[in-house]
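1. got a predicted structure plus its sequence, pasted below:
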Amino acid sequence: MPFDKRKALQTALSYTQQGRLDKAITEYQSVLKADPNDLNVLNTLGDLYARTGNKAEAITQYMRLGDAYRKDGFAAKATAVYRRKCTARTCTPNRAWWGKPNSSSSSSRSSAAGPGT
């Protein structure tokens, strides 16, 4: 039987509403496996991981979301995701844009603005 994305999303939402977050995460992961470009699912997974205390996995999902926005040319959305979802300890602006730690010679404001600004 082919994967039914709509049904999986409904099931995941139902689990979330019931507070069964681990089951919701599993359902959303199956949706993401079938459709890796579903940015709403990436965001939702990040939120669910954060709610369950899995900060590292939450950051991973948010980074994937920000990277997807950046790759698609939506720098403002990418920056908003990086700023809103990442903490200074785990995800600096340079890491978000370039995958490397902040250097002492560049300000975090200019690096958070993204390339070409």
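-> Everything's here; your move. Numbering: from 1, shown residues only.
2. every contact and neighbour count from this point should use C-alpha atoms.
-> Noted.
3. which parts of this protein are helices?
-> Per DSSP state H, the chain carries helices over the ranges 5-18, 21-34, 39-51, 55-71, 75-85, 93-98, 108-112.
4. okay, buried residues for the last one please.
-> The one in question is helix 108-112. Residues of helix 108-112 classed as buried: 111-112 (neighbour count, 16 or more other C-alpha atoms under 10 Å).
5. the structure to be compared is supplied as follows:
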Amino acid sequence: MLPEEGVNAVRVVIALLVRGHFEELETLTEGRRLSASAMADAVDRYGGDLISPPEEAFAAVEESAAAEADGERVFAVDFPLWTAQEGRSALAARLALTEVMDGVWTVELIALGAP
């Protein structure tokens, strides 16, 4: 199960996506995988208006894989996005969350697309 601090990192990423703050998200993720323009393009291609998911969606966050490397815990998460048109959509954010120190997390947005 993903620790609460990891779930909070997911909340931050999803909130930035929903608000369309792609540049801020690129800064947060250090642009490791997706640039702000790539994020915007993926959302535009999908065609829906992103909305905040219900709180229970965050309560149900589960990692699809977990590993430990160099003393850091790494979790892979596929989080479904919600749109005004569909509710829960086929669009998902694929994330890698790393606990670099106790309670300190980094996040990487690996992809936006169908899981």
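-> Arrived safely. The structure presented is a predicted model; accordingly, all values stated were derived computationally and were not measured.
6. report the TM-score for the pair.
-> The TM-score (TM-score structural alignment, normalised by the length of the second structure) is 0.28; 49 aligned residues with a C-alpha RMSD of 4.2 Å.
7. A66 of the second structure contacts F75, doesn't it?
-> Yes. In this structure A66 of the second structure lies within contact range of F75 using C-alpha atoms under 8 Å: 4.4 Å.
8. which one's more surrounded, those two?
-> F75 (22 against 15; other C-alpha atoms under 10 Å).
9. can you identify the element that follows whatever helix or strand the more buried one lives in toward the C-terminus?
-> Element membership for F75 of the second structure (DSSP states H and E) is strand 72-83. For strand 72-83 of the second structure, the following helix or strand on the C-terminal side (DSSP H and E) is strand 87-101.
10. next SSE after the helix or strand hosting V18 of the second structure?
-> Assessed by DSSP H and E, V18 of the second structure sits inside helix 4-19. As assigned by DSSP H and E, the chain's next helix or strand after helix 4-19 of the second structure is helix 22-28.
11. got the buried residues for that following helix?
-> Within helix 22-28 of the second structure, the residues that qualify as buried are 22-23, 25-26, 28, counting by 16+ other C-alpha under 10 Å.
12. which strands and helices sit next to it?
-> The elements that helix 22-28 of the second structure packs onto, with contact taken as 3 or more C-alpha pairs under 8 Å, 6 or more residues apart in numbering; DSSP states H and E, are helix 4-19, helix 36-46.
13. elements contacting the shortest one?
-> What that stands for is helix 36-46 of the second structure. Secondary-structure packing of helix 36-46 of the second structure (3+ C-alpha pairs under 8 Å, 6+ apart): helix 22-28, strand 104-113.
14. so for L81 of the second structure, which of those sits nearest?
-> strand 104-113 (9.3 Å; C-alpha to C-alpha).
15. all set, thanks.
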